[in-house]
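S.K.: Compute the structure for the input listed below.
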Amino acid sequence: MTIAIVGAGLGGLALARVLHVHGLESVVYEREASRDARGQGGMLDIHSGQRALREAGLMDGFHAIARGAGQDMRLLEPDGTLLLQEDTPDDAPLLRPEVDRADLRDLLLDSLPDGTVRWGHAVTSAGDGSLHFADGGSAPYGLLVGADGANSRVRPLLTDARPTHTGHDVVELCISDIDRRHPELAAMVGRGTYWVMGDGLSLAAQRNGDGRVRVGVSFYNTREDWFATSGIPWDDAAAARKRLIELLPGWDARFVALIAASDDTVVSRSITTLPAGLTWPSAPDVTLVGDAAHLMPPVGEGANMALLDGALLGLALAAHPLDFPAAVREYEREMFERTSAAARMSGRMQEMLSSPGAAEKLLAFFQPG
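M.R.: As a prediction, this is how the structure comes out:
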């Protein structure tokens, strides 16, 4: 009765780890060739997901990689007006620490027995107790868990729902070794997140634990073809930076300096979501965790929900090791309620960011009353 997990992201690995803690075996199939095959993105704000790490027995390791200073935040308007500055005391509790996604993934990977993750296994189809891979191979399963993200190959076994564009597009940049190369910009950004919020667009710069600052320029209320019509030349980094600066007319020179100083990797990312409150009739041998189940706007909940999904499904399976259908039903009842609330809250935050007067609304959110 093999438990097969498709996808070695945070949700799938948290599930495999909690199962291992409770003496249950699983196999994780990952399409990437190795753990270092591609970058894992930037920092994550881990709050409710800490429960999953406790259930996984990994809190000491988490505290070793978490950055309390990453909770610092500065909020500004495009003309340079500082609206909010929050600096975290060194002895503050780690309620919402930042952690590099790659470091957190490595913590989970290193906690699993050798051979749990099968690299280079791209799933092409699944069903009737069998997984099929791009290399022509196959594998049986007793329970199949789709932890394979927004474009899940497992999700169609349960629902016809597909991700849709939210009207939010992001251009991602990076400034490597910023303290040495651009100390004045490093001091401006500080230790955490530096957020400039205009009407219909924003710029967020975030300190990473490896000396980088990741910069995201967000455009709201866009059409699905915005990247094609924006005039950004994606094959010419210098020209792309120039065009991005043109799209921020009147912005303070300090902010556009972050774009000008960025490296030659310019990445476009369209933000898509699944319907908030998505459910499906429970199946006895298939379920979903993470973005495969409840893709939501990226406002700090997705990674936490994925970690909790994996841990709570693992606990349900440990409580019903001979009854996968009962474990799945128990997990999905809780997951649907929890993640529906998180998705709706994330949707409201997304609406706030895309509305006129977003900076003032965001300030009121962080400083209610």
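
S.K.: make it CA atoms for all contacts and neighbour counts henceforth
M.R.: Noted.

S.K.: For the residue nearest the centre of the chain, which residues are in contact?
M.R.: By CA atoms, centre = their mean, the chain has its centre lying nearest to Ala303, at 4.9 Å. Ala303 sits next to Leu10, Gly11, Leu44, Ile46, Gly49, Gly290 when contact means CA atoms under 8 Å, 6 or more residues apart in numbering.

S.K.: Could you list which of those residues belong to strands?
M.R.: Leu44 (DSSP state E).

S.K.: wait, doesn't Glu32 sit right on Gly120?
M.R.: Yes. Between Glu32 and Gly120 a contact is recorded at 5.2 Å, counting by CA atoms under 8 Å.

S.K.: Now do the contacts for the residue nearest to Gly142 when sequence neighbours are not counted.
M.R.: Distances taken as CA to CA, 6 or more residues apart in numbering put Met1 closest to Gly142, at 4.4 Å, once the chain neighbours are dropped. Each residue near Met1 by CA under 8 Å, 6+ apart is listed here: Tyr141, Gly142, Leu143.

S.K.: Second input sequence below; structure requested for side-by-side comparison:
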Amino acid sequence: MPLFRPRIAIVGGGPSGLALGQLLHQRGIRATIYELRAKSTQEELAKPSGMLDLHEESGLTAIRECGLWNGFQAAMGDCSESMRVITPDGAVLHTDEGELAFRPEIARNALTNLLIQNVPSDIIKWNHKITTVRSNRNATTGATEITLDLGANGAAAYDFVVGADGAWSRIRKLLSDAEPFYSGAQYVTATVRHVSTKYPHLVELSGSGTLCALGGGNAIMTQRGPQDSIQVYAAVSTPHEHWAAAAGLEGKTAAEVKTTLLGNERLFRKWASALQDLLAAACDEETKDNPGCEADIKPYYMLPVGHRWEYRTGATLVGDAAHLMTPWAGEGVNLALWDSLDLAHVLAAIPEAADAAAWQAALEPRMREFEEAMLVRAQVKAEETVRNKDMFLSENGAQAMADFFKVYEDMAAAGSPPQGQ
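M.R.: Presented below is the predicted three-dimensional model:
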């Protein structure tokens, strides 16, 4: 009798889905990855993107197990681990050179490219949109089948489906009624490339790593990135989910949005001239690089802290699909990679089975354990993220953040260096 091989699908080709595909491939387990977007070109992947700091217990461990450590190290270097915290009027309250923790930065595009280059190309199906997902019991085999409706690409049935499809996951609808809700904060993102040549004074201001200017419930944050860039984030606290529309910013370029950001006293009108110059240059350069394009304004969403679901045969979630949170603790991609690493271990440990029903029965207790551990740690990180957001986007956010780092400095001085920041 031929050996039974389960049909496994991963919905979502972001870092968690790609890492899971790679980890399963290493273990001789074939999975099909479905991704809504087209495959990015090398030119697109070389563009500046958000920086991700990977953590030892999660993201870095997954990178090593994927066999990508050398490639990861080669892709680092655009952004150092240094940190600078200043007030809206420009007073520096904290600086460090990354000595408080080892959390190397890598551009999101660079991480994606690294994974794409190593995952077998024949297992990724680009331009595949999941329209609906159905679960049913096969009357003949007794096994649960998850059917993915793929629109023009037909349909496909699987013994196990992993939802790695992000905030608005379709796979999550199989398991949970929870929907993401607005977190109370929005980001306006703009990028200055070749900054050392064009704006050397901005390099001096932002440093080689991360700058956080916080106060009045808002923030201007920067990170260095590929192509000698500075990526600038203007964080705005507002209870209005559709703030961009209410402020008349929809459809406007970053250069046009700049007028509102710098002209409103509740935003950045009273901030130090150097910080205003930084934000203005980023908005202007973003529009020069992408003429006519709408400004990148995004409301941030999250799932309820402690989001859970009852185990269901044939499906699970990882990453944002399982535990979407805001970026204020830098945990999103790290948890996603950790989820994929643990899930790969679970799937590789299932003993040989005669058929799908037997395989699913053997999988169930291990999956219950996996999901419990994943959701417990996600709750802890989500709670941390909420605390950080409330602290950093407070009236005196810079002082709160400086005090936060002072705790770590005192611990390090006492000979008890923290594991992260």
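
S.K.: TM between them?
M.R.: Remark: TM-score between the superposed chains equals 0.94 [TM-score structural alignment, normalised by the length of structure 1]; 366 aligned residues with a CA RMSD of 1.9 Å.

S.K.: Is the residue nearest to the centre of structure 1 within a helix or a strand, and which one?
M.R.: Here Ala303 of structure 1 sits within helix 302-319, counting by DSSP states H and E.

S.K.: any idea which helix or strand comes after that helix?
M.R.: Beyond helix 302-319 of structure 1 toward the C-terminal end (DSSP H and E), the next one is helix 324-353.

S.K.: after that following helix comes which helix or strand?
M.R.: helix 358-366.

S.K.: residues making contact with that following helix?
M.R.: Residues outside helix 358-366 of structure 1 that contact it (CA under 8 Å, 6+ apart) are Leu75, Leu76, Glu77, Leu83, Leu84, Met197, Gly198, Asp199, Met352, Leu353.

S.K.: try stretch 243-263 of structure 1
M.R.: If you take CA under 8 Å, 6+ apart as the criterion, stretch 243-263 of structure 1 is touched by 78-80, 173-176, 182, 185, 196, 203, 215, 231-233, 241-242.

S.K.: does the residue lying closest to Pro233 of structure 1 once chain neighbours are set aside sit in a helix, a strand or a coil?
M.R.: Counting by CA to CA, 6+ apart, Ala240 is the residue found nearest to Pro233 of structure 1 once chain neighbours are left out, at 5.2 Å. Here Ala240 of structure 1 takes the helix state, with states given by DSSP: H, G, I helix; E, B strand; the rest coil.

S.K.: Now do the same for Ala240 of structure 1: its match in structure 2.
M.R.: The alignment partner of Ala240 of structure 1 in structure 2, by TM-score structural alignment, is Val257.

S.K.: Hmm, that match is touching Glu250, no?
M.R.: No. Contact criterion CA under 8 Å: Val257 of structure 2 and Glu250 do not qualify, at 9.0 Å.

S.K.: neighbour-wise, which of those two wins?
M.R.: Using other CA atoms under 10 Å, the more surrounded residue of Val257 of structure 2 and Glu250 is Val257, with 25 against 16.

S.K.: any idea how far the more buried one is from Leu68 of structure 2?
M.R.: Distance, Val257 of structure 2 to Leu68 of structure 2, by CA to CA, to the nearest Å: 40 Å.

S.K.: Tell me roughly how far the longest strand that structure 2 contains lies from structure 1 on average.
M.R.: Longest strand in structure 2 by number of residues (criterion: DSSP E): strand 181-192. Following superposition, strand 181-192 of structure 2 is found to deviate from structure 1 by 0.8 Å on average (mean CA distance after the TM-score superposition for structure 1).

S.K.: I appreciate the help and will end here.
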